[in-house]
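# The sequence isn't on hand, but the structure is:
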């Protein structure tokens, strides 16, 4: 019995312990749930605050963007207005005539229309009908004016429009004059002024659209010179001009210009560039030969006169530098002598240093030869003497060829040059040079005499 009670007591103790444990677990669960709810509430509050912050930031950015867009639009409109004002200002600065013409036209048209309305109203026409008729009259004049301007700009005849414009304007002026002449017979000038108000605007516009057109004085001068040039071309080169006309008619329309056709015809007929021909080349070559002969004959001519003649573009029949020669042909003779300092008249002609300014060079040459000869004599007692006259006569043909080569190279016929080309002593070359120059002069004189005799016989 006692053991049963003890077991019951033990069971009750265990139950109470279990109840306390359950109560403890329940309290712990409740506390945990409260903690979780508090944490969730805190997180929800934080999320709500973050969303509110983001919404506020987005709203602020949108407001800034809207403000920036409004400012940009404002700046754009301001820039557009400034551009329009600037464009208008530039147009006014560039077209002051148009501005003042427009101003005068308004001041002329308005009184003319009002005067015509008054004239028709005084004649018993209804005011509104009088206004329409006056506007029709003036409007017709200006419609014809602008139609004529459009036709002129398009390249069509505009004479009929101008005639119709002036007829309409004169009719409007007659209406104004008749009205005011009857209204104020003692002040005829008033009628003239109102009549002129219908003509001044048309006159100004006609002067502006036609008076500012046309060719300038320089353009008219060039056109006149061009016509004269074409007339002289057909007069002086009739056969080539006819050949050019045939080329233009054979080729497609506007395939080549008149200048190109004439240049082609010239090349076909003359075989050279326009302005040149075989005859011109022959004349230029003959003139150069004669000029060279004149220089070789002018041994004792003053150097400054010869050089002045050389610099007077005698070598070139066409404008240009002296050393360029004829266009498309090039220089036919080398002119290095012109690129060096003046060496005297005969030096320019390829004859040697005979002028006074070559005396010092000649003296130096003699002194050098004398010194070399004395040195040779002292070193070799039996030094060979100069060549005899017979030997120099035998060398004369070779010396003439050497002299021609020196002249062709642009060098003077000097003793040093002949000695170098023939391989002889300097004193022999000096004697041989005198014979070469004399022989060349005789040949030139004989050639000139033969040409003169042929010319006389031909005459």
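The structure has been received and is ready for your questions. Everything numeric here is computed off the predicted structure, so don't read it as measured data.
# alpha carbons only for contacts and neighbour counts from here, please
OK.
# just how off-centre is the helix ranked longest in the chain within its chain?
Secondary structure of the chain per DSSP state H: the longest helix is helix 2-94. Its chain's C-alpha centre lies 74 Å from the corresponding centre of helix 2-94 when counted by C-alpha atoms, centre = their mean, to the nearest Å.
# this is the other structure I want to compare:
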């Protein structure tokens, strides 16, 4: 290959290289231009999207603002409607109340004419009273510049109001005390004091202002302006608190009776009163009232029932007081024994005086015959409800007789060949005289014991009959009568059987308790 050929080839190769380089450069420029164009396109799209989003956001904000304004407008309209409706309702209520008050005014005046007149009197009298008192204070010269000046004027304005308002405040307190059931006398005294002072000031002013000719008349009228309205108001209140006044009067009478009772107790029963004070000192004044202490002391001295001397008070008694209680109960047992003997004697005499008695009645009288006690006394026939009380009295008498001569042995049987020994009779025991209060307490104790025993016996028989009926066993009035007699003979061999009506009553009570009377009524219907 020649140098020329080589150079030619070299030049062609260089041209190809330059052409390829230019083509590559152009391609790179084209790609760069395309890339720039794509970037500008994307930027334009992003800008357009941002503008669209901004437009949408503005539209959303506008819609929300419009909705808020609409809601606010609707709420304002609703609130205005409610306000107008409430205003209309209040106006209607005020109009109805006004109309009702106007319609009720004649009726109220007819029912409370005294109160209405009193209010008119008060309104017409308080102003002249204030003017009169102010003028009376002004006449003293305290309002002059050389005296107290404006301070005196202030006193002239305030002191009359103080006097009148004090009287009316006490009057209102009196009315409130009567309404609450309290004593009104403290307020009444204040009313009379304040009203009297105001009336005296008005009297002095009217008497001085009226002179010798009209002083008495003018002073009386001005003094009445402070007294008359209060008097009229109190007259009105008198008719409005009758129940309270009746209650206060009853309380006063009760306190007066309590004082009289205390005075009579101190005078008639000094020993019992002294014992009552001892019991209160022992138990404490707050724990034991004076009335309870008195009944307890009376039970100690006179042997009253256990209700007057409860167990918590019994434990506080000293040995001396317990001894007095034992002697009182022993005396009460003696009196009850004598009462039973007197009843037995009366029944015996009345039975002997009765000749034409049916056989059934004679048998009942024979069963109810008197019993002879161990010491020769006579015990009357008793109802089963009273036997426990009489047996207790009999035991007390036997114990007292045994304690009277405990060292005397029983006498031996007398021999036939020796004359019987004679013993000097004992002197009669001095009788114990009880007060009317002790006798009344003994009667109440015996009656309470009899009532409780009779109620217990009735309850036991009714329960027995009810149990028999529940067990489907036939129960008749004869069965109730026989069961009652059997139970009574367990405690008293000479017991008397109950009557037919009494047995019927127990049977009917048992049927009612089990409900069988309703079943029988339905079957008969």
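In hand now; what should we look at? Note that this is a predicted model, so its numbers are computed, not measured.
# where does the TM-score land?
With the length set by TM-score structural alignment, normalised by the length of structure 1, the two chains reach a TM-score of 0.47; 325 aligned residues with a C-alpha RMSD of 6.4 Å.
# picking that back up, after the longest helix of structure 1, which helix or strand is next?
Per DSSP states H and E, the first helix or strand lying C-terminal to helix 2-94 of structure 1 is helix 96-122.
# Just list what the helix or strand following that following helix packs against, helices and strands only.
Downstream of helix 96-122 of structure 1, the first helix or strand assigned by DSSP H and E is helix 127-153. Packing partners of helix 127-153 of structure 1 (3 or more C-alpha pairs under 8 Å, 6 or more residues apart in numbering; DSSP states H and E): helix 96-122, helix 159-183, helix 188-206.
# Including distance to residue 68 of structure 1 and mean neighbour count, could those go into CSV?
Formatted as CSV, these follow (distance: least, C-alpha to C-alpha, whole Å; neighbours: other C-alpha atoms under 10 Å):
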stretch, distance to residue 68 of structure 1, mean neighbour count
helix 96-122, 40, 18
helix 159-183, 57, 19
helix 188-206, 50, 20
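# List just the one of those helices that sits closest to residue 65 of structure 1.
Set against residue 65 of structure 1 and scored by C-alpha to C-alpha, these come closest in helix 96-122, at 44.7 Å.
# now for that closest one, which elements pack on it?
helix 127-153, helix 159-183, helix 188-206.
# between the ones you listed, which gets nearest to residue 365 of structure 1?
When those are compared (using C-alpha to C-alpha), the closest one is helix 127-153, at 83.1 Å.
# buried ones in the one helix or strand residue 447 of structure 2 maps to?
Element membership for residue 447 of structure 2 (DSSP H and E) is helix 436-470. Buried positions in helix 436-470 of structure 2, judged by neighbour count with 16 or more other C-alpha atoms under 10 Å: 438-439, 441-442, 445-446, 449-450, 453-454, 457-458, 461-466, 469.
# try stretch 163-172 of structure 2
163-164, 166-168, 170-172.
# got it, and stretch 171-178 of structure 2?
Applying 16+ other C-alpha under 10 Å to stretch 171-178 of structure 2 flags 171-175, 177-178 as buried.
# Sitting in helices, which of these do you find?
Those of the buried residues of stretch 171-178 of structure 2 lying in helices (DSSP H): 171-175, 177-178.
# and stretch 257-266 of structure 2, how far from the chain's centre?
Distance, centroid of stretch 257-266 of structure 2 to centroid of chain: 29 Å (C-alpha atoms, centre = their mean).
# cool, and stretch 339-357 of structure 2?
54 Å.
# hang on, the earlier thing: the helices and strands packed on helix 96-122 of structure 1: which one's closest to residue 67 of structure 1?
helix 127-153 (49.2 Å).
# how many neighbours does residue 129 of structure 1 have?
13 (other C-alpha atoms under 10 Å).
# check contacts around it.
Going by C-alpha atoms under 8 Å, 6 or more residues apart in numbering, residue 129 of structure 1 touches no other residue.
# can we see that at 10 Å?
117, 120-121, 135 (C-alpha atoms under 10 Å, 6 or more residues apart in numbering).
# can you check residue 31 of structure 1 too?
25, 37.
# how near is residue 489 of structure 2 to residue 14 of structure 2?
164 Å (C-alpha to C-alpha, to the nearest Å).
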